[in-house]
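*Asks:* my questions concern the predicted model and sequence given below.
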Amino acid sequence: MGLSNVAITAINKVYSQPQKLLSFADTNALLALCDRLQRPFVHFWTTEVPTLILGINDRHLPNLSAALASLKYHQFDYFLRNSGGLAVISDPKVLNISLFMPLKRTPYSVDEAYAYIAQLIRSCFDTLTIDTYEIVHSYCPGKFDLSVNGQKIAGIAQRRTENAVVLMLYMSVGGNQDDRSQTVIDFYQAGEAQSQHHWQFPVVDPATMTTLQQLGMPTITNDDVRQRFITSLLDTGDAVDLSTAPEFLRSEQFVQEQAKQLTKIQLRNQQLPVV
């Protein structure tokens, strides 16, 4: 069963370093419009530079300034999002996929929504046995981590409004996953994460994470994964609109909502210490 009787608008964007906050301003704007218009979207995006995206719980690190300074040492940019609890990494070989689902027609529960996108990913890679359970020693561990042979390849989070939900997934397509993991290890060590007991931060083991390229697909690209995901959506019976996203992103309703959401995330990020 598909998401909607309206075609899913597919959006594909690459965010430069100065545009980094737009990645989640766009996410929040699309969620608001998905709710308002009962219109589904899929948003594929990457960042031009390696970026650690802090979750809301990361603000509570005992030494956040030192944690952020460690990112500069690793030549990582960073910003604070308004969803999910813990840090994840985005770079040119990580594909972020956000699926926006109207809920009036099909009121998916939290677990049903997670299961829906997990099945879409399984359909993308029928040669892999993809499990769904928490990979405890990955970064940003969660109940619906996607893994192969105990190694995480993707993490999923979701946000909800009254009548819409967005499933936000990052997929490690290629690149050096061990280096990503080490950056997060150093981030939490510098931030003295384990010196307190009120907030739970992961103890990351690089061996618990991998990439699609390391799983026997050495030439797979972000474009390949994007096309496979669109095919999975089509196979569920949905129509996918590949042509009108530029027009929609220039529309008054989107531009106004994006500006409102960008202001909110800018104010949130002004709360981070300067390092």
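*Replies:* All right, it came through fine. Numbering: from 1, shown residues only.

*Asks:* all contacts plus neighbour counts: C-alpha atoms, from now on.
*Replies:* Fine.

*Asks:* mind listing the strands for the stretch 1-150 of the chain?
*Replies:* Counting by DSSP state E, counting those that start in this stretch, the stretch 1-150 of the chain has strands at residues 8-15, 41-47, 51-54, 77-80, 88-90, 94-102, 131-132, 146-148.

*Asks:* which of these is buried the deepest?
*Replies:* strand 94-102 (a mean of 26; mean count of other C-alpha atoms under 10 Å).

*Asks:* now do the contacts for residue 25.
*Replies:* Residues counted as contacts of residue 25 (C-alpha atoms under 8 Å, 6 or more residues apart in numbering) are 258, 259, 261, 262, 265.

*Asks:* measure the third one to residue 28 for me?
*Replies:* Going back to what we said before, that points to residue 261. 6 Å (C-alpha to C-alpha, to the nearest Å).

*Asks:* take a look at this one as well, against the first:
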Amino acid sequence: MIKQHSSITELFKQPTWRIIDQSTLGSSFHALQSFAMDDTLCTSIGSEDAPPTVRAWVHPKTVVLGIQDSRVPFLTEGLQFLQNQGYEVIVRNSGGLAVVLDEGVLNLSLVVPEKERRIGIDSGYEAMAHLTANLLSPYGLTFDTKEIATSYCPGKFDLSVDGKKFAGISQRRLRGGVAVQIYLCVNGSGASRAELVKGFYNRALQESETKFTYPSVDPNVMASLEELTGKSVQVSDLMKGLLSFLKMQGAELLSSQLSVSEINLYDFYLKRVVERNEKAMNS
């Protein structure tokens, strides 16, 4: 369980939090757009042209590969498998490995400036874990923060209950802005999502020796919050909890979309993200 330090809670003590809720856009909102959004927000918030922002996003059936995943020896076979299961596949422009997105997975991006005070990498992770602990308190759920090595996209700040991972945290730092991102498996089957990633690696690696070590995914170590609590848990429930938490920090909440200047930035970053994705998929 994460410890509460003043440096963690201070990150949430912002005069204003802008809320960008893209959790209900469905198929009209492509996953590549999400990564362009976070790059845009890092730039505008890093230059203090926009207030600290929490962005919520959900995408239908998409597998997001990391750069290393695009370098597997049999990428075409792996991609074909995922597409045959009805999933779109993209390659993100930041670190990490393959993750599964669908209507039961809530993603949150916490974007703050780093000009006045440097935000340590661990502090960013701990702040997101602190927020998650607050979101899950109504369910009486406490979690461990440690790597689950046989999960998909394993990392030091995996969140798990009894060895079953339900969330992973990542960070993106760009032009004075820090985006701390989490994917939360809210409902649905954690094991089924893991089976999908395991199937990708089986076909994309075919037991070849590689310089990079890919995870040996065990579906038994992945679960959704609904599976862990035995209760109904919906994305909308966590969104309500998020707004309540931010209000409790004394912040003014401002619900809005991108400003005119941010839209211009967004167009630039979207083009770059799309080009990088095409290059990675065809390399």
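*Replies:* Right, received. Where do you want to start? Here the structure is a predicted model, which is why all the values come from computation and not from measurement.

*Asks:* TM-score for these two?
*Replies:* Once superposed, the chains reach a TM-score of 0.91 (TM-score structural alignment, normalised by the length of the first structure), with 268 aligned residues with a C-alpha RMSD of 1.8 Å.

*Asks:* and the contacts of residue 25 of the first structure, which of them are buried?
*Replies:* 258, 261, 262, 265 (16 or more other C-alpha atoms under 10 Å).

*Asks:* just checking, which of those belong to helices?
*Replies:* 258, 261, 262, 265 (DSSP state H).

*Asks:* dump the contacts of residue 25 of the first structure to CSV, plus distance to residue 113 of the first structure.
*Replies:* Shown next, in CSV, are the contacts of residue 25 of the first structure (distance: C-alpha to C-alpha, whole Å):
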residue, distance to residue 113 of the first structure
258, 25
259, 28
261, 24
262, 26
265, 25
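
*Asks:* which one among these gets closest to residue 78 of the first structure?
*Replies:* Taking C-alpha to C-alpha as the measure, residue 78 of the first structure sits nearest to residue 265 out of the contacts of residue 25 of the first structure, at 13.1 Å.

*Asks:* who's in contact with residue 230 of the first structure?
*Replies:* Residue 230 of the first structure makes contacts with residue 240, as judged by C-alpha under 8 Å, 6+ apart.

*Asks:* and the aligned partner of it in the second structure, how close does it get to residue 134 of the second structure?
*Replies:* Residue pairing (TM-score structural alignment): residue 230 of the first structure is matched to residue 243 of the second structure. Noted for residue 243 of the second structure: a distance of 11 Å to residue 134 of the second structure, by C-alpha to C-alpha.

*Asks:* what does residue 261 of the first structure correspond to in the second structure?
*Replies:* Counting by TM-score structural alignment, the partner of residue 261 of the first structure is residue 269.

*Asks:* repeat for residue 120 of the first structure
*Replies:* By TM-score structural alignment, residue 120 of the first structure lines up with residue 131.

*Asks:* what distance do you get for the equivalent of residue 210 of the second structure over in the first structure to residue 137 of the first structure?
*Replies:* With TM-score structural alignment as the matching criterion, the partner of residue 210 of the second structure in the first structure is residue 197. The gap separating residue 197 of the first structure from residue 137 of the first structure is 17 Å, by C-alpha to C-alpha.

*Asks:* between these two, who's got more neighbours?
*Replies:* Set residue 197 of the first structure next to residue 137 and count neighbours by other C-alpha atoms under 10 Å: residue 137 wins out with 18 against 8.

*Asks:* which residues does the more buried one contact?
*Replies:* 202, 203, 204, 205, 208.

*Asks:* can you name the two of those that are farthest apart?
*Replies:* 202 and 208 (12.1 Å).

*Asks:* identify the contacts common to the two.
*Replies:* Shared contacts of residue 202 of the first structure and residue 208 (C-alpha under 8 Å, 6+ apart): 137, 138.

*Asks:* so which of these two has more stuff around it?
*Replies:* Neighbour totals were compared for residue 202 of the first structure and residue 208, and residue 208 leads with 21 against 18 (other C-alpha under 10 Å).

*Asks:* tell me the residue in the first structure aligned with residue 27 of the second structure.
*Replies:* In the first structure, residue 27 of the second structure lands on residue 16 (TM-score structural alignment).

*Asks:* that match: neighbour count?
*Replies:* Residue 16 of the first structure, neighbours per other C-alpha under 10 Å, totals 14.

*Asks:* hmm, it is touching residue 45, no?
*Replies:* No. Residue 16 of the first structure is beyond contact range of residue 45, at 10.9 Å (criterion: C-alpha atoms under 8 Å).

*Asks:* and residue 167 of the first structure, how many neighbours?
*Replies:* Using other C-alpha under 10 Å, residue 167 of the first structure has 21 neighbouring residues.

*Asks:* wait, I meant residue 209 of the second structure
*Replies:* Neighbours around residue 209 of the second structure, by other C-alpha under 10 Å: 9.
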